[in-house]
Every structure is written in structure tokens, then in C-alpha cells.
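Visitor: Okay, sequence plus prediction incoming.
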Amino acid sequence: MAVFTAVTDSQLTDWLQHYELGEVVDFRGIASGIENSNFFLTTTRGAYVLTIFENLTAPQLPFYLDLMRHLAHHAVPVPDPMPRRDGALFGELNGKPAAIVTKLDGAPELAPGPAHCIEVGQMLARLHLAGRNFPAYQPNLRSLAWWQESVPAVLSHLSDDQRGLITNELAHQAAFFASDEYRLLPEGPCHCDLFRDNVLFAHPTADETRLGGFFDFYFAGNDKWLFDVAVCVNDWCIDLASGALDRARVDALLRAYQTVRPFTPAEEHHWNDMLRAGALRFWVSRLYDFYRPREAEMLKPHDPGHFERILRERIKVAPPPAHGN
């Protein structure tokens, strides 16, 4: 969520005439992230986030915004897109599609413990089940086809060892994705990017912590639910320095998830394959963003080596997931 496209006060004032959100009280850019231009917007009616979409096109946006609205209306705590006066959930600002969503309470928990993982696991399963009757379909745009397209663009920047690792893993995942067992894994709308900084926790009292909600759905798509869980575990349940899994947090998150939606036998069998898929997806994207960067006012590219380490750890074979009962 960097700032690629600036917005002046007069541009904001003119654009807000399309909404019934009151007068502007505060407006400022959000520095974290790398994909869209995001701003905190406070008005006399409430607190919101304004997003200008740098890569997603107007025809693609309804999936993401309608999914968020669907989940919000099914008791999943996510940002709710605000309709314009004409009923549309987005418009055009500075020549690009843009939307306003409600701002959730809380702050990210960047050093989570098992208790945080329990709340995340349960809510992720609820999100998956709530999405079953969502009528629209959008594939995960950062899945296998994108990996196959992007890896050749970064190979020249890698060492021989890294090139061997990434090409071998890409071949492994292509074979996995082509298998009958993969095809039969349960699927539906997924967040696909549920990292620590995309989840908020509120603290109503000194001794109480509650999940504030999930946000940043602009990588969402239909995928295997197990992939969504693996992406989450690869961030929430690891030692950040080494990439190794923290068994206590893994058990907490997976047991909590499975109290809501138990894994199928095929999901248990392919758990490590999917952990590797999740690691590869983000190693590829971080390599691409690092070596093929776009200009931004507040861009902070992530270290590609982090997910290289995670992938190497997962190839060592992770233990099977704990059962939910």
C-alpha cells in the first residue's frame, strides 16, 4: 500500500461529491505495501480507506469489492465498500479506478502468539465457508500461470543455486497442480495474502485482545482453500529469521481452523506441497518487485531472501497438520 498516484486536496474534494460521506477531516498516505495507492480518509461521517488501483482494471474490480461486501454482510469482519450516489462501488480518480471502504479498528500484531493464531484460524475458516455462495468467479491471478510467466524475468539476477531451486520447485508445483488430487481439493474465494500486516487486532481492555478484521483483499481470488491456509501459516507461524515453522503456533492456527472446517484426507496429504506453493508464490513476487520495481513516492520493497529461506525450509518437509478435534 504505497503511494504511486498523488491526490491533491481539490481533487479529493471534487471526487467526494460523488459520495455521501460528509466533509474531509484528515487525509494522508499509507506507506506500507507495494501494489496500490492507499490513503487514510477521515470525514465527519467516519473513518475510511481510499484506494487507487494501479494494476487492477475497472472490469476486474467488481469481484474484489463485491466479495468484500458479501463477506461483510455475512458477519466476517472485513472493510465494507462504500457506494457512490449512483450505487457504484468504485469510480475514476486521476484516470484510475478508485474506491472507498470502511476502516477497521485495531492494529496489526507483528509478533503473534498462539492466541492470535487461534483467532486468525477460526476467522479464515469462517471466511471460506461464507464465500461458498458468492456468485462471482475470479481466479487467483498470482497462481501457477503467473509464476511461469514471471520466473524467466528474474532468472538472470539469481545465482546458479537459486536458479536450480526456483526452476525445480516450479516444475514440482506444475506437476502437483496437474494432478487429479489437486483438482479435487476444496476451493472457493480466498484472501490469498493473509499476512500479519493484513489483520487487525483491537484491545478493548488491557487484558483483552479481539480480532478487528482482515483487510487488503486486492490479491483475492478463487483458489484452493488449503493454499490460503498455507500462505497464512507461512507468515503467522514461523521464526522470521530462519523461516522455520513454530509448532505451537502452527498447531494453534490449524486446530482452530479445523474446528470450523476440518481438512479432507487429500488436504492433509498435500499440506507440505501447498506450504511450498505458498512460499514459491511470494518468493517469485518479491523477486519480481525487487528486480523489476515501479516508481512510487513511498515504496518499500520486501526482501526476496525471506521467502527463499521459507521455501528451503518447507522442502525439508513440514510435519502434517494437527487435527481440529
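Guide: Arrived safely.
Visitor: Every contact and neighbour count from this point should use C-alpha atoms.
Guide: Will do.
Visitor: Pull the contacting residues for the residue most central in space within the chain.
Guide: Centroid check for the chain by CA atoms, centre = their mean gives Asp193 as the closest residue, at 1.9 Å. Asp193 makes contacts with 217, 219-220, 228, 231-232, as judged by CA atoms under 8 Å, 6 or more residues apart in numbering.
Visitor: Apply 10 Å and report the result again.
Guide: 215-220, 228-229, 231-232, 235, 278, 282 (CA atoms under 10 Å, 6 or more residues apart in numbering).
Visitor: for Val49, same thing?
Guide: 27-30, 38-42, 79, 81, 99-104.
Visitor: how does it look with 8 Å?
Guide: Neighbours of Val49 in contact, by CA under 8 Å, 6+ apart: 38-41, 100-103.
Visitor: do the same with Thr43
Guide: Here Thr43 is in contact with 21-26 (criterion: CA under 8 Å, 6+ apart).
Visitor: quick one: it from Leu21, how far?
Guide: Here Thr43 is placed at a distance of 7 Å from Leu21 (CA to CA, to the nearest Å).
Visitor: ok, now Ala58?
Guide: 22 Å.
Visitor: Over to Ile52?
Guide: 18 Å.
Visitor: Of those two, which one has the most company?
Guide: Set Ile52 next to Leu21 and count neighbours by other CA atoms under 10 Å: Ile52 wins out with 28 against 19.
Visitor: From Asp66, how far out is that one?
Guide: From Ile52 over to Asp66 the distance is 17 Å, taken as CA to CA.
Visitor: do Trp283 as well
Guide: For Trp283, the distance to Asp66 - CA to CA - is 29 Å.
Visitor: The two - which one has more neighbours?
Guide: Legend: neighbour count by other CA under 10 Å for Trp283 and Asp66, higher for Trp283 (25 against 17).
Visitor: Val25 is in what secondary structure piece?
Guide: Per DSSP states H and E, Val25 falls inside strand 24-29.
Visitor: what does Leu67 give?
Guide: helix 61-72.
Visitor: Same question for Ala296.
Guide: Counting by DSSP H and E, Ala296 is found in no helix or strand.
Visitor: another one to put next to it:
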Amino acid sequence: MRSTFHKGENASTLFPVIQSLLSPQALITEVLSNYDIGNLVECKLLSHNLNDTYLVSTNNYQYILRVSQAPRPAGRTWRSVSDILYELDLLLHLKRKGASVAVPLARRDGTLFGTVNAPEGQRVVVLFTYASGEPLAPPKQTPLLSALYGRTVAEIHEITDDFVSAHSRFHLDLAFLLDTPLQTIQPLLTHRANDWNDLLQLANLLKERIARLPIQRLDQGTCHGDAQGGNAVLSVGKMLTFFDFDVSGSGWRAYDLAVFYWGMTLGKSRLGWDNEQVERLWTAYLEGYLERRNLSGPDLQAIPLFVMLRHFWFLGLHTANWDYWGWEEINDRFFDRELVFLREWATQWLE
């Protein structure tokens, strides 16, 4: 076979990559060997996404190894080291307070994370306990499960009222959830100027409506950030164990509730649900939450507005990561569907 290298090229030079896929065997020898977890049997890739997730098995237990993204250009960076350390502090706080969550494991040197010098840059690696049980996802939600889900989110809010971390973390505010997403959405709608103008008008209208709220009266504190009906497992004892706090941060608690409402509402376009089914699940969730924690009138008024805020963040998540997932993830069909969601929700709640 003829060489594909041209004259003057250096075969030893690494070609630039966006995100590498780390060898499971190398992770066993170079990363997992730093943990005192017994005899390693297997390490296999579960998902190649924003973060790469591996299932680690020993003779007696299973664990989850998460490899974070390397630093990326502004507007696209997923998590800094400080962001990650905040998340780990939060998980350990929840565990100390009795919450059922997947927690990070310390390495032999006492640290909670390691780093890997991947071709695209330094990537942070964390080993977590494995959340055993039946995985939940929005399609599996029932009114009974939704109520349990709501009670558990309320518990997380309650026991994190006193949470503090020495590490800085992004805030779940308008800048993070709306302004930054708009920056990554705009370049991908240059061929759809009318849609971009509509989107910008919706964003401005949403800001105006949020500004009318008594913001200072809204409950604020630590949020899971992605409790959309999944990211939890149901144990035999009918208890939920939450994991994936990668989007957690300080913000409006009403936003955390809106994420679930958003997840159920997506069931109409994703699963063929009707309005009655969505509202039944949302009502059960809200009743479950209120069994454990009170909500003020302004918090309840904010929830529908924050559903839209969540969808702007969702659009920004995809448009900031097209280079990972491929252009087909954000083609015209994607924008057609997602803009319909925003327009219909705005018609119902903003206009």
C-alpha cells in the first residue's frame, strides 16, 4: 500500500483532534490503578457524549468513570476544574446529609480526581459509586413515580440550603441559560434570518416577563439542574438515587422544577403524549414536591417562564457541541421542531 503522507510531512506529529476516545485498557493501568477498589475485571465505554462514561467492574462492585471534556474555546467550554470540584463538594454534602446519590471516590493519595493528557488537552477523570436500580427516563414516568421524583428533588433542595463550596461554579441565571446559548445559536441560523429574529424577540419577551417577577422573593439555592425525569434509578425499596449533577449549580429552585415540566412537555413531540398526560405527570410531581417543601406564589408563577428558559439552554447545548455530535444533530429538522416548541409555549404562557 502506498503511503498517504506527502513529502515534508512528519509522521510522528499528532493530528489535532476535537475529542479523543480513551483506551479502556489504558484507563485500567494508568487511572484506575490509583484507586483502592480491588481486582479490576473490566472497563468498557458506556457513552461518548459531552463527557465520556465508562463502566468499571471488579470482582465485587461496579463503578462509573467519567472523563470530562478538555478545555474548549469560550462559549463552548463545558466544565472547568473549579466547576468539577464544586460538583464533587455538593455530592459529598448530599451524602453526609443522608441523600441517596452517586458520590466520587477518593484516590489512594486522597484526591478526588485525576487528569489525563489527551491529544486535545488535559481531561479530568473522576470515579463514582454505581447507582443500582431500575434506570428512570421521562418515558417511564407515571404519576406515582413523578410524585416520588418531586419529593426527592424537594429533599435535595432542603438539605442543600446550607451547602457552601470553596470552589467557584457557574450560576443558573439568565446569562448562563439564555445569553450564552443565543451566542452559539446565532451562527447556525444565518440562513434562517426570520427564525433568528423571531427567536431573539422571544428571548427579549421572556426577559421582560422574568423582570416583572419579584425575583428577590424566589427561592434560590443549589439545583440539580437536569432533573428532567431521568438521571435517577429506582431501588427495590422504592427509593430514588440521583446521579449526573454535571449541570448542577446555584440558581432559582423554580427553574429546577421547570426542568421536569419541560421534560414531560417534550413528551408531546418525542413520544406522542397529549396535554392531559403531560399535566397529569406534572401535577403529580408538583404535589410530591409540596409534600416536602413549600413554594411561594411567585415561584409557581415563574415555573412556566423557566420552562422556556430551559429550552433556550437546550438549544445552546446542541449548537455549542455540533462539532462533537455532527451537523445532522442540528439540521433544519432540528430547528423546525425546537422552534415550534418555543412558539407554542410562548403563545400559551407569554402572550
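Guide: Yep, that arrived. What you see is a predicted model, and the numbers here were worked out from it, not measured in a lab.
Visitor: can you give me how far the helix holding Leu67 of structure 1 is from the chain middle?
Guide: Distance of helix 61-72 of structure 1 from its chain centroid, counting by CA atoms, centre = their mean, to the nearest Å, is 14 Å.
Visitor: Show me what counts as buried in that helix.
Guide: By 16 or more other CA atoms under 10 Å, the buried positions in helix 61-72 of structure 1 come out as 61-72.
Visitor: for structure 1, what spans make up the strands?
Guide: For structure 1, strands defined by DSSP state E occupy the ranges 24-29, 37-43, 46-52, 91-93, 96-102, 187-190, 199-205, 208-214, 221-224.
Visitor: Identify each buried residue in the fourth one, please.
Guide: Buried positions in strand 91-93 of structure 1, judged by neighbour count with 16+ other CA under 10 Å: 91, 93.
Visitor: Which residues does it contact?
Guide: The contact list for strand 91-93 of structure 1 (CA under 8 Å, 6+ apart) reads 15, 52, 97-99.
Visitor: if you set the cut-off to 7 Å instead, what comes out?
Guide: Strand 91-93 of structure 1 is contacted from outside by 97-99, using CA atoms under 7 Å, 6 or more residues apart in numbering.
Visitor: in the stretch 101-250 of structure 1, which spans are helices?
Guide: 114-130, 144-154, 160-177, 180-183, 225-236, 247-260 (DSSP state H, counting those that start in this stretch).
Visitor: Can you pick out the most distant pair from the contacts of Val49 of structure 1?
Guide: By the measure CA to CA, Asn38 and Thr102 form the most distant pair in the contacts of Val49 of structure 1, at 12.8 Å.
Visitor: Which of the two has more residues huddled nearby?
Guide: Asn38 (27 against 17).
Visitor: residue contacts, the counterpart of the more buried one in structure 2?
Guide: Correspondence of Asn38 of structure 1 to structure 2, assessed by TM-score structural alignment: Thr53. Going by CA under 7 Å, 6+ apart, Thr53 of structure 2 touches 45-47, 64-67.
Visitor: Apply 6 Å and report the result again.
Guide: 46-47, 65-66 (CA atoms under 6 Å, 6 or more residues apart in numbering).
Visitor: which one of the residues you listed has the most neighbours?
Guide: That'd be Leu65 among the contacts of Thr53 of structure 2, by other CA under 10 Å, with 25 neighbours.
Visitor: And that residue, what's its match in structure 1?
Guide: Match for Leu65 of structure 2 (TM-score structural alignment): Leu50.
Visitor: ok, so what distance separates its match from His116 of structure 1?
Guide: For Leu50 of structure 1, the distance to His116 of structure 1 equals 28 Å [CA to CA].
Visitor: same deal with Thr13 of structure 1?
Guide: Distance from Thr13 of structure 1 to His116 of structure 1, by CA to CA: 39 Å.
Visitor: Over to Ala136 of structure 1?
Guide: In terms of CA to CA, Ala136 of structure 1 sits 31 Å off from His116 of structure 1.
Visitor: which of those two has more neighbours?
Guide: His116 (19 against 14).
Visitor: List the contacts of whichever residue in structure 2 pairs up with that one.
Guide: Using TM-score structural alignment as the criterion, His116 of structure 1 maps onto Leu145 of structure 2. Listed by CA under 6 Å, 6+ apart, the contact set of Leu145 of structure 2 is empty.
Visitor: 10 Å - rerun?
Guide: Counting by CA under 10 Å, 6+ apart, Leu145 of structure 2 makes contact with 136, 151, 229, 234, 238, 240, 281, 284-285, 288.
Visitor: And those residues, which is closest to Ala346 of structure 2?
Guide: Nearest to Ala346 of structure 2 among these, with distances taken as CA to CA, is Leu281, at 21.0 Å.
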